[in-house]
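K.L.:
How does the following fold in three dimensions:
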Amino acid sequence: MNDNNNPYSQLFQKQKANQFQVGNTSYKERIKKLKRLKHALEHTYKQEIRDALFADFKKPQLETDLTEIYPVVDEINFVKQELKTWLKRKQVGTPLAMLGSSSYIINEPKGVCLIISPWNYPINLTFGPLVSAIAGGNTVILKPSEMTPNTSKLMAKMVSALFDDNEIALVEGEVETAQALLELPFNHIFFTGSPAVGKIVMKAASKHLTSVTLELGGKSPTIVDETAHLEKAVRKIVYGKCTNAGQTCIAPDYVLLQESLKDEFVQHFRKEVKAFYSQNPEESTSYSRIVNNKHFERLKNSLDDAKDKGASIDAGGALNPSHCYIEPTLVSELTEDTSLMQEEIFGPILPLKTFKTLEEAVNYINSKEKPLALYIFSKSKKNTDYIINNTRAGGTCLNHNLLQYLNHHLPFGGSNNSGIGKSHGYFGFLEFTNQRSLLKQHTLGAVDLLKPPYTNWKQKLVDLTIKWF
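P.N.:
The predicted structure follows:
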């Protein structure tokens, strides 16, 4: 696609022309923008956000406040405290062989950035990366998912009210819109979504050698060993799996359970679901729905596929297609060729797989792609150390799940199939900035003495430098 024929070329060019003015803003000016966004989330549009997310998938108000609004507000608060320090020119060491020079690192803006966000946490995963982009001094085009139309429409209204479009703009549209945007030569692309689409984004970015942050997903395993406090573990797993009806990239995707604990685990699962969502979760005001019919059918087909291949439904299993409702469901005796064991589930269906030895569990995890998250429930330091040392994952949480996302002191992101790059706090700031090196020479140094013509004396000087410096 020729850029001149691209429907978003004019918007891109406006931001490109404005990138240095935005990039040269002080930390106070950037904080001012973040404060505007914070006030919009906390006050001006708070109820509209709740209403939009309820309209899109019956997200409970408390869940919206906790998982959509709070993480962005908390991110802003963290950046407000730290940004002045992050933006300072940082002096670093200079080798003795370069005596007479000083060295610095400058975190400069990358430029014009594209943020493509998903539907499962549209406010959080659109405005969270935007906080980092603003902190870095960039201009930004936002492209939210078309699958949450009410929330996307509201975010467009918010962005147009808060920012000039030559600085920050939001574009709504279907897949064709994202494709058109990806044709443009952005300086950085931040994408949150599936590994399959992440590959498409990375391929498009490669045409312009655009840097990327890919926040992907995959199958995040949860190990529960025989030393774990089982009742507490199951309570936390049910919470992590059923928040947003399982439509969370870091939700426990499947459980690897010590074989002897299976019957007790099933009983605890049933009890905790009832405690959270009543005897009939469909009537609970604390339980979300699947985002649309397409994803409901995907999950229903996966469940049917598992049952056809002999799986056991140990808890739940009720569905209501007219309301895109799927009951929290526990499934065991799954064969490896089922879609539930092959694909990221992204719904309230939890496969349960047992193991006899910890080595068996670790080998199973390592037979798959690196997960975005790995959860371990155990009281044994020996066991947890063994698991951590012999697996690879984007992040790990011990004796809980999801919480690692909320700590802005920790980098959030995957590895290989589960992602490239990190977000949150300083790590998100680094994604949207270039660490520019600066060396300043004050006086003549050793290097200046080594210009041609080369002599024996200069050779001796080089030999001494290699040996001692």
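K.L.:
Only C-alpha atoms from now on, for both contacts and neighbour counts.
P.N.:
OK.
K.L.:
From residue 145, how far off is residue 178?
P.N.:
According to CA to CA, to the nearest Å, residue 178 stands 9 Å off from residue 145.
K.L.:
Quick check: neighbours shared by the two?
P.N.:
residue 116 (CA atoms under 8 Å, 6 or more residues apart in numbering).
K.L.:
These two: who's more crowded?
P.N.:
For the pair residue 178 and residue 145, the greater number of neighbours falls to residue 145 (24 against 18), based on other CA atoms under 10 Å.
K.L.:
For that one, which three-state class applies?
P.N.:
Under DSSP: H, G, I helix; E, B strand; the rest coil, residue 145 falls in the coil class.
K.L.:
repeat for residue 191
P.N.:
Going by three-state DSSP: residue 191 is strand.
K.L.:
For burial, what's the neighbour tally of it?
P.N.:
The number of residues near residue 191, taken as other CA under 10 Å, comes to 26.
K.L.:
How about the contacts made by it?
P.N.:
So residue 191 contacts 115, 116, 117, 198, 201, 212, 213, 214, 215 (CA under 8 Å, 6+ apart).
K.L.:
Spell out which two among these are the most distant pair, please.
P.N.:
For the contacts of residue 191, the maximum inter-member distance is 13.5 Å, found between 117 and 212 (CA to CA).
K.L.:
Just confirm residue 71 contacts residue 128, I think it does.
P.N.:
Yes: using CA atoms under 8 Å, residue 71 is in contact with residue 128, at 7.4 Å.
K.L.:
Flag every buried residue along stretch 179-198.
P.N.:
180-195, 198 (16 or more other CA atoms under 10 Å).
K.L.:
next up, for comparison:
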Amino acid sequence: MAAGNAVVAKPSELAPATSAALARLLPRYLDTDAVAVVEGGVPETTALLAERFDHIFYTGNGTVGRIVMRAAAEHLTPVTLELGGKSPAFVDRDADLDTVAARLVAGKFLNAGQTCVAPDYVLTDPETAAALEPALVRAVEAQYGTDPARSTEYARIVNERHFDRLTGLLDSGRVVVGGGSDRSRKYLAPTVLADVAPDAPVMREEIFGPILPIVTVPGLDEAIDFVNDRDKPLALYVFSESDGTRERFAAETSSGGLGHGLPLAHLTVSDLPFGGVGESGMGNYHGRYSIETFSHRKAVLKKPLS
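P.N.:
Next up, the predicted model:
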């Protein structure tokens, strides 16, 4: 809207309360000739995608992202896709592990892990992993208390389907903390898994939930190779005191964003472009980048006739 567009907004059917709130409030406060809200699921989305738009912006997963791109191709409509993915967090052996643990817990378990830029897994060497485990246990208790189910700061899983998907991943490693669940309340405790194999079920797709696997590699070279052998993530987080280590991740890996020492924070900086690359999406937005994304710079040249 700030770029001068009319908007058709389609909220996710997976969050029906939020969708209903947007459908109720946007027409109340915004010009209905410029903004329309369409609620529904697959049929409504399919019908919308058959229409001709100037731009389509989609946030979600790669499966639906491909559907959006195919539909947009029929009208040669440009798209911006924010698709998430498995965002790694590398922990160097020189890092202050109590600080790292507190920041990982805050970033990973926000909204019960249901954010697109949550640290998906930890990558570190075996000795650091062993020392990080008790630090993560302390950080979870400091953040959510001895019983996170009673914490007013801890969220629930969006629906039963995703609850079942997540609990099915708990056998992928040794439980360091958490692991408890209650399907009737869609509660899954903030959970850390250790001794996780690179091909374990929890490592095969974006977790999008409160499970943090720890995967060990011998060192920095192997960590960079591990990241590069997989789809390009939406975010990559590096916890290291070494300028050389930070520079190597910047130069030798590809990700939508790169955060040093703190997860999620780059998302909140309006001066930074936010978006993915490869499997994690295309295009970017936030601040002036949103205006540029939803605008067309039309070249205009004028030469006097006399």
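K.L.:
Which ones among the buried residues of stretch 179-198 of the first structure lie within strands?
P.N.:
Counting by DSSP state E, the part of those found in strands is 188, 189, 190, 191, 192.
K.L.:
So which of the residues you listed is the closest to residue 159 of the first structure?
P.N.:
residue 190 (17.7 Å).
K.L.:
Residue 114 is in contact with that closest one, correct?
P.N.:
Yes: here residue 190 of the first structure reaches residue 114: they are 6.2 Å apart, a contact under CA under 8 Å.
K.L.:
ok, now which ones touch the residue nearest the centre of the first structure?
P.N.:
Residue closest to the average C-alpha location in the first structure (CA atoms, centre = their mean): residue 215, at 4.3 Å. Residues in contact with residue 215 of the first structure, defined by CA under 8 Å, 6+ apart, are 190, 191, 192, 193, 413, 414, 418, 419, 420, 421, 422.
K.L.:
Look up the closest residue to the equivalent of residue 293 of the first structure over in the second structure, ignoring the ones flanking it.
P.N.:
Alignment note (TM-score structural alignment): residue 293 of the first structure maps to residue 160 of the second structure. Nearest non-adjacent residue to residue 160 of the second structure, counting by CA to CA, 6 or more residues apart in numbering: residue 186, 6.6 Å away.
K.L.:
ok, that neighbour - contacts?
P.N.:
Going by CA under 8 Å, 6+ apart, the list of residues near residue 186 of the second structure reads 156, 157, 158, 159, 160, 163.
K.L.:
so of those residues, which ones are in strands?
P.N.:
Checked against DSSP E, those include nothing in strands.
K.L.:
Now, of those, which are buried?
P.N.:
156, 157, 158, 163.
K.L.:
Just the ones in helices from these, please.
P.N.:
Counted as lying in helices by DSSP state H, out of those, are residue 163.
K.L.:
could the buried ones among the contacts of residue 186 of the second structure go into CSV alongside distance to residue 170 of the second structure?
P.N.:
Listed next are those as CSV, based on distance: CA to CA, whole Å:
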residue, distance to residue 170 of the second structure
156, 17
157, 15
158, 18
163, 11
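K.L.:
How about residue 217 of the second structure, nearest residue that isn't a chain neighbour?
P.N.:
residue 125 (5.0 Å).
K.L.:
The one you found: how many residues sit nearby?
P.N.:
20.
K.L.:
who touches the equivalent of it over in the first structure in this structure?
P.N.:
Aligned counterpart of residue 125 of the second structure in the first structure: residue 258 (TM-score structural alignment). By CA under 8 Å, 6+ apart, residue 258 of the first structure lies in contact with 224, 225, 226, 354, 355, 356, 357.
K.L.:
swap the cut-off to 10 Å and go again
P.N.:
By CA atoms under 10 Å, 6 or more residues apart in numbering, residue 258 of the first structure lies in contact with 223-228, 265, 353-358, 361.
K.L.:
Narrow the residues you listed to those in helices?
P.N.:
Counting by DSSP H, the contacts of residue 258 of the first structure contribute 265, 358, 361 to helices.
K.L.:
With neighbour count added, can I get the residues you listed in CSV?
P.N.:
Below are those laid out as CSV (neighbours: other CA atoms under 10 Å):
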residue, neighbour count
265, 19
358, 19
361, 22
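K.L.:
Aligned counterpart of residue 206 of the first structure in the second structure, please.
P.N.:
By TM-score structural alignment, residue 206 of the first structure lines up with residue 73.
K.L.:
Look up how far residue 82 of the second structure lies from its match.
P.N.:
17 Å.
K.L.:
can you pull out the helices in the second structure?
P.N.:
In the second structure, the helices defined using DSSP H lie at 16-29, 42-49, 62-73, 97-108, 126-144, 160-167, 220-228, 243-252, 288-293.
K.L.:
who touches the shortest one?
P.N.:
Residues external to helix 288-293 of the second structure that are found in contact with it (CA under 10 Å, 6+ apart): 1-4, 55, 57, 78-80, 270-274, 283-286, 295.
K.L.:
Could you count how many residues lie near the aligned partner of residue 397 of the first structure in the second structure?
P.N.:
Per TM-score structural alignment, the equivalent position to residue 397 of the first structure in the second structure is residue 259. Close neighbours of residue 259 of the second structure, defined as other CA under 10 Å, add up to 18.
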